[in-house]
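Chemist: Sequence first, then the predicted structure:
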Amino acid sequence: MPTLDLTAEQRAALDRPVWSALTTGHRTLAEGAAHARRYPAAIAPFAAMSDESDAAWSELADLAKDAVVAIVTPAPPGDLRGLEARLRADIRQMVAVEAVDPVGDAAVEMLDRRDVPAMLELTALTKPGPFLARTHELGRYIGIRDGERLAAMAGERMRLDGFTEISAVCVHPDYRGRGYAQRLVLTLMAAIRGRGETPFLHVIDDNHAAIALYERLGFVSRTSLCFTVLRRSAAPATGDGTFGKKPSGAD
C-alpha cells in the first residue's frame, strides 16, 4: 500500500486544516482576530483557533454570536468556555499519494454563480457536508449534466500551502453507478497536481463506501479528526438546517 511522505511542518498544517487555510491560502477571506478566525458565514461555517488559550476561546465565541461555527480538531474539544456543541462527528483525513488515470467519458463542465441554485439543490438532496450560497467562491467547482439537470458535482474547498481539499463530492441518486464521482475527483486531482499541490479530503469515518472509492483513486488515510459544530450557550439555533443531522456524504 502506498505510504505518505510528509514533513513535520506539513503534518502539523494538516492536523489543523482550517487554521492553516485561513492563515495561508485563504487568508484574504478570513474574518476574526489574532487567535480565532472564520470564513464569512455565507461561504462556509468553518472556524479555527490558534491555540487553546482563554483569549482564543473568547474570540471564537465572538465569531459564533450570530451563527454556528464548525471546527476541525485533532481531538474532541474539552471545556467549550461559553459555547455548546450542536453536532460532533469523527472524520477521516485522506491524502492523495499517487496519480490514477481518468475514467469514463462524461463531459465535465465548470460551475459558477449561475449554477448556485442547482448546486444547492443537489447538495441539499445528497448532504455531502456544509455547502452554502457562496461556497463555490472557495475554489474550482465542476459538474456533469444531463441536459439542464446537474447530475453530479465536486469542488475545491480549503486551500493551504501545498495542499488543496476536494469537497462536495455528490451524485444525484438517479445517476449513481456511472462513475461520475470518480471522473470528477480525478479531474480535480489532475488540476491540483498541475499547480504543484497535493489533493486531500475529509470523509465521515464510517462512510466505508466513500473511503473505499477514494482508496481506489490513490488516497490513503492519514489521521482521524473531530468535526464539531458550536454555537453560543443558550443561543437560539440559526442557519439553514445544514447541521440538522450528521452529514452523510464525502466530506
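Modeler: Perfect, thanks for sending it.
Chemist: Going by C-alpha atoms from here, please, whenever you check contacts or count neighbours.
Modeler: Noted.
Chemist: I'd like to know how many residues surround T7.
Modeler: 9 (other C-alpha atoms under 10 Å).
Chemist: Let me see the contact set for it.
Modeler: By C-alpha atoms under 8 Å, 6 or more residues apart in numbering, T7 lies in contact with nothing.
Chemist: Which of the three states applies to A191?
Modeler: helix (DSSP: H, G, I helix; E, B strand; the rest coil).
Chemist: Could you do D115 as well?
Modeler: With three-state DSSP as the criterion, D115 reads helix.
Chemist: ok, which stretches of this protein are strands?
Modeler: 31-32, 36-38, 47-49, 69-73, 83-96, 109-111, 141-146, 149-160, 163-171, 198-204, 219-232 (DSSP state E).
Chemist: Can you add mean neighbour count and give those back as JSON lines?
Modeler: Shown next, in JSON lines, are the strands of the chain (neighbours: other C-alpha atoms under 10 Å):
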{"stretch": "strand 31-32", "mean neighbour count": "16"}
{"stretch": "strand 36-38", "mean neighbour count": "25"}
{"stretch": "strand 47-49", "mean neighbour count": "26"}
{"stretch": "strand 69-73", "mean neighbour count": "24"}
{"stretch": "strand 83-96", "mean neighbour count": "20"}
{"stretch": "strand 109-111", "mean neighbour count": "15"}
{"stretch": "strand 141-146", "mean neighbour count": "20"}
{"stretch": "strand 149-160", "mean neighbour count": "23"}
{"stretch": "strand 163-171", "mean neighbour count": "26"}
{"stretch": "strand 198-204", "mean neighbour count": "24"}
{"stretch": "strand 219-232", "mean neighbour count": "21"}
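Chemist: let's bring in a second model and compare:
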Amino acid sequence: MSAENPASPLDNPVWGSLNGAHRAFAEYAGSGAARYLLSANPFAALADPEDPAAWADLAALVGPGQEVWLTGLLTPPAGWETVAVVPGVQLDGRAVRVEHAPDAVRLGPADVEEMTALVKLTEPGPFLPRTVELGTYLGIRHEGRLVAMAGERMRPPGWTEISAVCTHPDFRGRGLAARLVRAVAAGIRDRGDLPFLHAAAANTGAVRLYESMGFVLRREPVFIGVRSPKAQRDDLRNTL
C-alpha cells in the first residue's frame, strides 16, 4: 500500500475486529485466519486474502467442506467453492449528525427472542443468539412491543459498524430507523470511535436513507459465501 493510499482498518474490518475489540469472540488458525464464534457472527477473515497460506489456515479453521462468509475484494483459490455472492456497499458515517434518543431502550440477552423475531420478519442481515453481545443495541417499544432496533457489530480499530437496523412493517414511515441509527452513532462517537455500516447494494431504499443522513460511499465490497475444500482421500482398492 502506497503512502498516498494508506491502509485503513475498514479495508479488512472483520480481521481488525477479531484481533482487537472482539478478540473474546474469535477463533484462530495459524497467523492468517480468524472467525467469529458461530453463535455471534457468521463472518471469518484472512490477514491477507492474496496469501495462499492464509487460505490454508482458514481451511484448517473451518474444516473440510464447510461454508463460511467473508467480505472484501477477494477471489477464492482453487479448491474453494463459491456458494453465494452478495454485492455490497460500505458507508463512512463520520459526517453523520448524531443524537441520543431518550425513548430508546437498551436491549440485551433477555430480549434476543423478540429481536430475532423482528430480524426474521424484516431481514436486515444475520442476527444470531450472541450477536447482541458484540456491542450496544437499542430498541423502540410501542405498548411493550419491540417495533424497531439497531446496534453495533464489527469493531475494527477506531470504528464501529452499525448493524441490524430494522423496523416492523406496521411502524415504517415514522423515522424510527433514522432515530436509532443516530442514537447508536452517538454512543459510538461518545467513546471516540467513528460509525460506519454495510448494506446490500440491492437494498437501494436503505442506502438512500443512509446517504440522506450523511453516510458516504467508501467502497463496494462483496459478501461472499465459500465452501472449504473437501478432505482428500486416497482411493481404496480391494486387493486379492
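Modeler: Noted; the coordinates are in hand. None of the values given here were measured: they were computed from a predicted structure.
Chemist: Got a TM-score for the pair?
Modeler: With the length set by TM-score structural alignment, normalised by the length of the second structure, the two chains reach a TM-score of 0.87; 225 aligned residues with a C-alpha RMSD of 2.1 Å.
Chemist: As a markdown table, the strands of the first structure with distance to Q182 of the first structure would be great.
Modeler: A markdown table is the format used below for these (distance: least, C-alpha to C-alpha, whole Å):
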| stretch | distance to Q182 of the first structure |
| --- | --- |
| strand 31-32 | 34 |
| strand 36-38 | 31 |
| strand 47-49 | 29 |
| strand 69-73 | 26 |
| strand 83-96 | 14 |
| strand 109-111 | 15 |
| strand 141-146 | 12 |
| strand 149-160 | 10 |
| strand 163-171 | 9 |
| strand 198-204 | 14 |
| strand 219-232 | 12 |
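Chemist: Of all the ones you listed, which one is nearest V18 of the first structure?
Modeler: strand 47-49 (5.8 Å; C-alpha to C-alpha).
Chemist: what's the matching range in the second structure for the closest one?
Modeler: Mapped onto the second structure using TM-score structural alignment, strand 47-49 of the first structure spans residues 44-46.
Chemist: in the superposed pair, what's the mean gap between that stretch and the first structure?
Modeler: Compared with the first structure after fitting, stretch 44-46 of the second structure deviates on average by 0.5 Å (mean C-alpha distance after the TM-score superposition for the first structure).
Chemist: So what touches that stretch?
Modeler: 12, 14-15, 32-36, 54-55, 58, 68-71.
Chemist: Out of these, which is nearest to D92 of the second structure?
Modeler: N12 (14.2 Å).
Chemist: re earlier: which one of the strands of the first structure lies closest to A190 of the first structure?
Modeler: strand 198-204 (8.9 Å).
Chemist: quick one: the closest one to the second structure mean distance?
Modeler: With mean C-alpha distance after the TM-score superposition for the first structure, strand 198-204 of the first structure averages 0.4 Å from its match.
Chemist: For V222 of the second structure, which non-adjacent residue is closest in space?
Modeler: P87 (4.6 Å; C-alpha to C-alpha, 6 or more residues apart in numbering).
Chemist: Could you identify the residue of the first structure that aligns with the one you found?
Modeler: If you follow P87 of the second structure across to the first structure using TM-score structural alignment, you land on D90.
Chemist: My guess is its match contacts T223. True?
Modeler: No: with contact defined as C-alpha atoms under 8 Å, D90 of the first structure does not count as touching T223 (10.5 Å).
Chemist: dump the residue contacts of the match of P87 of the second structure.
Modeler: Applying C-alpha under 8 Å, 6+ apart, the residues near D90 of the first structure are I204, D205, S224, L225, C226, F227.
Chemist: quick one: F227 of the first structure and I91 touch, right?
Modeler: Yes: here F227 of the first structure lies in contact with I91, judged by C-alpha under 8 Å, at a distance of 6.6 Å.
Chemist: Onto which residues of the second structure does stretch 112-120 of the first structure map?
Modeler: Counting by TM-score structural alignment, stretch 112-120 of the first structure corresponds to residues 108-116.
Chemist: likewise stretch 140-150 of the first structure?
Modeler: Residue span in the second structure matched to stretch 140-150 of the first structure, by TM-score structural alignment: 136-146.
Chemist: what's in contact with that stretch?
Modeler: 103-108, 114-115, 118, 147-152, 176, 180, 184.
Chemist: run the last query once more with 10 Å
Modeler: For stretch 136-146 of the second structure, contacts defined as C-alpha atoms under 10 Å, 6 or more residues apart in numbering pick out 101-108, 111, 114-115, 117-118, 131-132, 147-153, 162-168, 171, 176-177, 179-181, 183-184, 187-188.
Chemist: Next, the distance between the ends of that stretch.
Modeler: Distance between the two ends of stretch 136-146 of the second structure: 16 Å, counting by C-alpha to C-alpha, to the nearest Å.
Chemist: Nice, that's everything, thank you.
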